[in-house]
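>>> could you look at this predicted model? Sequence included:
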Amino acid sequence: MNKAKKILLFDSIIDGHHADYLTHLIRYWVQNRLAGELIVVTQQSFQACFDELTTGQPGGRNVRFVPLPPADIDAVHGALMLTRSFKEWNLVLRYIGQHQPAHVLLMYFDLFQLATWLGRSAPCAVSGIYFRPDFHYKRNPGFKAQLNGFRKKVTLKGALRKSSLANVFCLDHSAVEGLRQLAPAAKVWPLADPVESYSITPAEVQQLRHDLQIDANRRVFLLFGYLDDRKGIEPLLDALKELPKPQQQAVCLVLVGPIQPDYKQKIEQKITDVGGEVQIVRVYQEIKGRQIQLYFELADYALALYQRHVGMASVVVRAAVSRKPVLASDYGYLGHLVQTEHLGVVADTTSPAAIRAMLERVLTTEIPYSKTNLQKLADHNSDVYFAETIFKQLLP
């Protein structure tokens, strides 16, 4: 096998979009029968998905799965953040030494900045996917926040100027120019936040509405993904509690995604406090593949009420695929994108009063949004476009 075409993908995390991103890259490699060898290093739990993508496929013969031992995963995931960067980087170096790739792609570059700058050098080219750059966000005036921002910027600059760093693929397109200014020699590319698209029939949507027992004439507001305190569920429920009764009766909130038992208990109490006028449907489980789009097709509005979220959110892309307007946080790149591209409306999602005002606006007037721009966003964030962007730079 020609070493010049051997690529190693590394990710010690496999939940949510981490598994999706690996899937998109493997599927593209297999379907296009790319020359060389693709080595996928991640958790053992990804094995079944890997086998489904490669077994019996001609293009799957040159794709190899290498499971990370649970002890190694526990060691890096249990470390403090500064220590973790070096521990996980040393783990990457071990697999580089074993497999001798020409190029390694760090699927979550955010973790590795300090170690790639100050740690041991890699004997091959390194690229990474950068999820949440925040060096270009306005800082709080406090000294601690300013110092933390300065530290992050220095670390990022050091990592970007490392000679072995070949490419940085950035999910926050508003940060690309700033990254290039920090390190003019670095190759920084805007990257799609990929979503696979499916063909969904109206009958399927109607069946799901029936299965969830959603009341007729209610508008469906979908909050999708891992349900935790980052998603703005608590201020949303506080806002729904304060809506006038006629507007409460026009709302069906659908919460979809896995949730930890302690947080579930907290949310259930808040749901009780909202009262019975608002219909709240709970689907406390992970939804995958085609079924995800079905929920977005069901929705009238997609909620992206993240609390001070940095970077892009795939919820917005999934909403675009289904041509549904987004109710989003006004913070950071996410808020900027929704506003400037007319994808929906934004508010300060840390404030129940601001969320309530946004909901009242939606329920009493038709909010303007651009279906054309939703279509454009969906087209620019396909799984194929994502993989093409990466392999175009990684393959010689």
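Now that the structure is in, tell me what you want to look at.
>>> from here on, contacts and neighbour counts on C-alpha atoms
Noted.
>>> and Phe143, how many neighbours does it have?
10 (other Cα atoms under 10 Å).
>>> this is the other structure I want to compare:
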Amino acid sequence: MATSSVPHLLILEPDSRGHVREWISYLVAAAHKAGPDALRLSLAVPPSLAEELERTLPPVRHRNVRAMALTPREVAACMHRQLWISGMARWWIMRRLMARAAATHGLFLALDHLSLPLALGLGAGHRPLSGILFRPSVHYQHINAHPPSLRERLRELRKVVLYRLMLRNPAVGAVLSLDPYFADFAAHHYPRASKVTTIPDPVCLAPDPAADERRLATRVPNERKLFLLFGELTARKGVLVLLEALQRVPPELACQIAVVVAGPLDPPIRDAVRSTVAHIHRLRPDLWLHLEDRRLASGEIVALLERSQVVLAPYQRFVGSSGIILWAAQARRPVLCQDYGLVGRLTRDFGLGMALDTTDTAALAQALGAVARDTAAIKFDTRGMERLCNERKPERFAQIVIEGALCGHHDTRLAPASAGREALP
């Protein structure tokens, strides 16, 4: 194949938190497997992540993948708290970098930020743009029992308009949805819904923990049942509501459980969380509670999951997917989570655990107490968990993302022959 005919995919992602490192590792592995005659891959990422990638990639002359470090100013603009500002910044930077790198296709790992510029018809000079859509919540009214609030109605109205215009944009190649229920909704409501493809939210590969990665798990008293909350700890993840609910659990039940809250605390809630934890330590010695304010290594997560009885995901009407419930399913541990949105729907459909209104502190406290009394109170289906994980293999994620981003440029070297393109149930 001539060099000029090899597709060149440029991926832009200014945020190195959360799942990004795992996703990029899957995409890099797929590109390496395809080889330089099938695909060239450029990654525009924050400087720290670019340095990590450069250390792990083969010598330049032997590779078809390269890392491009965004400048601090570019990262700041892309991460602006105002969505329209971050969206315009990401579009402009993608357009400029694609021209500089002579990329043929562009991929955003978080397309949600780009809905406004793409709805306005902006493009990248006849080069197709695609992206992964995290939070397509316009269909939640069909999968939730609770009526939306006024704020949620306004949010969905805005998204309905933006999605319709975005799909009309000829520059948009593929909209890759992590929500397996959105594609069917789009097919019935949007004229250009053929651009929407479901992709599997990949289950992270679980390594065997090293001895030092078990230290946190071994601190939990053996006689107590472990309730585990981990990940990026923001207000939407329900950390403060959980701490309030724990204080309502009766002492005779609280003395049977241990609670580990682990992950980097979002700065706006850090002081409130720390002060509440200190308050619980002073007034509720019957409750074993540990806060670990840092990012955990994968081995540490595995060790904690092995020790746990229940994984907590008390999200506050959180929109989108959750890697936490996938980690729990992989470890065959039940979740206690919100009944709202995609998280609630997946929990019900696959039998992942107990879904309830986690915005109701009293209801959450009652559920915690019931499970503390008897872990059999939380029902789950190990076969459903296995099915969920089997449908979300990292290799399949990388294949569908790359093929979708290349907008029909198919090369058999880009994916194993056994991988499928069918949508998830």
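Thanks, I have the structure now. Since this is a predicted model, take the numbers as computed values, not measurements.
>>> quick one: the helices in the stretch 1-150 of the second structure, in order.
Per DSSP state H, counting those that start in this stretch, the stretch 1-150 of the second structure carries helices over the ranges 20-34, 47-56, 72-78, 83-101, 115-119, 150-168.
>>> in the first structure, what residues pair with the fifth one?
Spelled out, it's helix 115-119 of the second structure. Using TM-score structural alignment, helix 115-119 of the second structure lines up with residues 113-117 of the first structure.
>>> ok, average deviation of the matching stretch from the second structure?
Here the mean offset of stretch 113-117 of the first structure against the second structure after fitting is 1.3 Å, by mean Cα distance after the TM-score superposition for the first structure.
>>> confirm that Ile269 of the second structure sits in a helix.
Yes - counting by DSSP: H, G, I helix; E, B strand; the rest coil, one finds Ile269 of the second structure located in a helix.
>>> whereabouts in the first structure does stretch 163-175 of the second structure align?
Using TM-score structural alignment, stretch 163-175 of the second structure pairs with 156-168 in the first structure.
>>> buried residues in the matching stretch?
Leu156, Lys157, Gly158, Ala159, Leu160, Arg161, Lys162, Ser164, Leu165, Ala166, Asn167, Val168 (16 or more other Cα atoms under 10 Å).
>>> tabulate those (a markdown table), appending distance to Lys187 of the first structure.
Shown next, in a markdown table, are those (distance: Cα to Cα, whole Å):
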| residue | distance to Lys187 of the first structure |
| --- | --- |
| Leu156 | 14 |
| Lys157 | 13 |
| Gly158 | 14 |
| Ala159 | 12 |
| Leu160 | 9 |
| Arg161 | 10 |
| Lys162 | 11 |
| Ser164 | 11 |
| Leu165 | 9 |
| Ala166 | 7 |
| Asn167 | 5 |
| Val168 | 6 |
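>>> nearest to Pro352 of the first structure, of those?
Nearest to Pro352 of the first structure among those: Leu156, at 35.1 Å, using Cα to Cα.
>>> OK, contacts around that closest one?
By Cα atoms under 8 Å, 6 or more residues apart in numbering, Leu156 of the first structure lies in contact with Gln113, Leu114.
>>> please repeat the previous calculation with a cut-off of 10 Å.
Asp110, Phe112, Gln113, Leu114, Thr116, Trp117, Pro133, Phe135, Phe150, Leu179, Leu182, Ala183 (Cα atoms under 10 Å, 6 or more residues apart in numbering).
>>> export those residues to a markdown table and tack on distance to Gln279 of the first structure and neighbour count?
Below are the contacts of Leu156 of the first structure laid out as a markdown table (distance: Cα to Cα, whole Å; neighbours: other Cα atoms under 10 Å):
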| residue | distance to Gln279 of the first structure | neighbour count |
| --- | --- | --- |
| Asp110 | 39 | 16 |
| Phe112 | 44 | 23 |
| Gln113 | 45 | 24 |
| Leu114 | 47 | 23 |
| Thr116 | 49 | 25 |
| Trp117 | 51 | 20 |
| Pro133 | 37 | 24 |
| Phe135 | 41 | 18 |
| Phe150 | 46 | 13 |
| Leu179 | 45 | 23 |
| Leu182 | 49 | 17 |
| Ala183 | 51 | 17 |
